[in-house]
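1. Structure for this input, please:
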Amino acid sequence: MDILTHKENGILTISFNRPEKKNAITAAMYQAMADALRDADGDNAVRAILITGKPEIFTAGNDLEDFMKNASSLASAEALPPVYQFMQALNESSKPVIAAVSGAAVGIGTTLLMHCDLIYLADNAKLSMPFTQLGLCPEFASSMIFQKIVGYQRAAEKLMLGEPFSAQEALEMGFVNKVLPLDELLPYAQQVAAKIVALPAASIRVTKRLMKANQPAEVSAKMLEENKHFAAMLHGPEAKEAFMAFFQKRKPDFSQFN
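-> You can find the predicted model right below:
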């Protein structure tokens, strides 16, 4: 199974489990996670959700071969492709969502963190949003959420250049809660989840709703807006050059485009 789910003591753990492909995410994996999140939202036995990967890799982002096969389904949110279902379920979850990240979190691996409530990184974590390097644009409301968290200039640097940044830099920007040694990451995140489980579920649920206020609706609108641009750019010449260069293992040449 490329996505593992485990329920125990009030905690639903969702784990990327495709290390041979650097946990690159397929449509089937998105669907499995979307289903798990939706089921958890209606399950009173689940009081906290933990998303994690492998010690060496959180996720390399989209599986590009699978992604290109399903690219046409991204044109409209109304079609609700699995990736959109997953991000929508994450955005709308009434339960607290904790992320425990080690190794690389590429593209949507970083974007999804913006929709979590608590984020803990191992000291080997490396985050990146290389959308412009692929001839694309930010996705799933990251252009809005990220700058609200870290400020415009820092967000512009990370989103425009698309270069990786370290766990320590993420902490200094206020993007994550804590950076831990790798062997302490998962136990610490599990301990935090257990603390949440021990608290009154209604109090946690209402607190999250009050903090988010109107954000889910605003985020959904921005997700739709970004998705339209993303889908259009995905079929543009710059993206075609970027993906061709990736598969040909060469550096893309964007100088030919205005």
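2. From here on, just use CA atoms for contacts and neighbour counts.
-> Noted.
3. Pull out the buried residues from stretch 53-73.
-> 53-64, 67, 73 (16 or more other C-alpha atoms under 10 Å).
4. Give me the distance between that stretch and the centre of its chain.
-> Chain-centre distance of stretch 53-73: 11 Å, with C-alpha atoms, centre = their mean, to the nearest Å.
5. So which residues make contact with that stretch?
-> The contact list for stretch 53-73, computed with C-alpha atoms under 8 Å, 6 or more residues apart in numbering, reads 15-17, 19, 22-27, 52, 79-81, 100-109, 182, 231, 234.
6. mind redoing it with 7 Å?
-> Stretch 53-73 is contacted by residues 15-17, 22-26, 52, 79, 81, 101-109 when judged by C-alpha atoms under 7 Å, 6 or more residues apart in numbering.
7. among these, which ones are buried?
-> For the contacts of stretch 53-73, buried by 16+ other C-alpha under 10 Å: 15-17, 22-26, 52, 81, 101-109.
8. mind listing which of those are in helices?
-> Among the buried ones among the contacts of stretch 53-73, DSSP state H puts 108, 109 in helices.
9. The structure of the following sequence is requested for comparison with the preceding one:
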Amino acid sequence: MLVEIDDADGVRTLTLNRPEALNAFNEALYDATTVALRAADDDPAVAVVVLTGSGRAFSAGNDLLEMQARITDPNFESGEYGFPGMIETLTALRKPLILAVNGLGVGIGATILGYADLVFMSTTARLKCPFTSLGVAPEAASSYLLPQLVGRQNAAWMLLSSEWIDAQEAQRMGFAWKVCEPDDLLPEAMRHAKVLASRPVSSLMAVKQTMVEPTRAEIAAAAAREYAQFAELLGGVANADALAAFADRREASG
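-> As a prediction, this is how the structure comes out:
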């Protein structure tokens, strides 16, 4: 199962379960995550959603081999929802979303933090937005959400540099609300989730609606700008070179 689902006391925990690929998102995982998020949002017994990863990664971002296939394979088939469907689902989510970032978060594994209501990070977790190192544009409306979340300069460094930031730096910047020892991460996230889940679901959704609704049109507009830039750069010289280098490294190590 690509997304494991557990329910307890009004909290639904979704665990990305592709550990052999560091929970990198391929089309199947985008679809499975989208379906799981929508089901949680529609289930009246669920008050709060927690998203985490299995193994040593939260998510290594887009599956780069699949990204290369998208460019080179004329028969490449997109998923039912894919990346756009998951982003639309995160934007529309009515219930509180808590992220428990258990390990490395790359690309969408980092930009997804912009959709969270609370972020808990393991002391061993790290974040990176590798867009410039891949010769592409930002994604997931991060060009809008990250400046909103952490300020213009922190977001600029994150999106322009393709450098890692550790959990302590992520908390200082404002990406993470709390940093926990690895064994304490999920218990702490769950403890806070259960506090929220003890409140009326209708009230939780009303609070989130009033906070998030003013940003939804801006998120959609930012995503549209990013898709246009991404489409222009995908398969260009810088991107093709970066993907070929990744494939070569993977082949050499495998």
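10. ok so, going back, in strands, which of the contacts of stretch 53-73 of the first structure fall?
-> 15, 16, 52, 101, 104, 105, 106 (DSSP state E).
11. could you pull out the strands for the stretch 101-250 of the second structure?
-> Using DSSP state E, counting those that start in this stretch, the strands of the stretch 101-250 of the second structure run over 104-106, 118-122, 126-128, 165-166, 178-180.
12. CSV for the ones you listed, including distance to residue 194 of the second structure?
-> As requested, these are exported to CSV (distance: least, C-alpha to C-alpha, whole Å):
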stretch, distance to residue 194 of the second structure
strand 104-106, 25
strand 118-122, 13
strand 126-128, 26
strand 165-166, 27
strand 178-180, 16
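13. Most tightly packed of the ones you listed?
-> strand 104-106 (a mean of 27; mean count of other C-alpha atoms under 10 Å).
14. Mind giving me the packing neighbours of it?
-> strand 57-59, strand 126-128 (3 or more C-alpha pairs under 7 Å, 6 or more residues apart in numbering; DSSP states H and E).
15. that older thread, hmm, which two among the buried residues of stretch 53-73 of the first structure are most spread apart?
-> By the measure C-alpha to C-alpha, 55 and 73 form the most distant pair in these, at 32.2 Å.
16. Quick check, central residue of the second structure?
-> residue 112 (2.8 Å; C-alpha atoms, centre = their mean).
17. any idea how far residue 118 of the second structure is from it?
-> As defined by C-alpha to C-alpha, to the nearest Å, residue 112 of the second structure lies at a distance of 12 Å from residue 118 of the second structure.
18. you'd agree residue 127 of the second structure is up against residue 104?
-> Yes. When contacts are counted by C-alpha atoms under 7 Å, residue 127 of the second structure is listed as touching residue 104 (5.9 Å).
19. Give me the mean distance between the helix or strand containing residue 13 of the second structure and the first structure.
-> When elements are assigned from DSSP states H and E, residue 13 of the second structure belongs to strand 11-16. Here the mean offset of strand 11-16 of the second structure against the first structure after fitting is 1.2 Å, by mean C-alpha distance after the TM-score superposition for the first structure.
20. And the helices and strands packed on strand 104-106 of the second structure: which comes nearest residue 95 of the second structure?
-> strand 57-59 (21.1 Å).
21. Where in the first structure does that closest one align, residue-wise?
-> Aligned by TM-score structural alignment, strand 57-59 of the second structure falls on residues 57-59 of the first structure.
22. That stretch: average distance to aligned residues in the second structure?
-> Using mean C-alpha distance after the TM-score superposition for the first structure, the mean distance for stretch 57-59 of the first structure is 1.1 Å.
23. so which helix or strand takes in the nearest residue to residue 243 of the second structure once chain neighbours are set aside?
-> Among residues not flanking residue 243 of the second structure along the chain, residue 68 sits closest, at 6.4 Å (C-alpha to C-alpha, 6 or more residues apart in numbering). Applying DSSP H and E as the criterion places residue 68 of the second structure in helix 64-72.
24. And the helix or strand just after that helix, what does it pack against?
-> Toward the C-terminus, helix 64-72 of the second structure is succeeded by helix 82-92 as the next helix or strand (DSSP H and E). Applying 3+ C-alpha pairs under 7 Å, 6+ apart, one finds that helix 82-92 of the second structure makes contact with helix 27-42.
25. Pull out the buried positions in the helix it packs on.
-> Within helix 27-42 of the second structure, the residues scored as buried using 16+ other C-alpha under 10 Å are 27, 29-38, 40-41.
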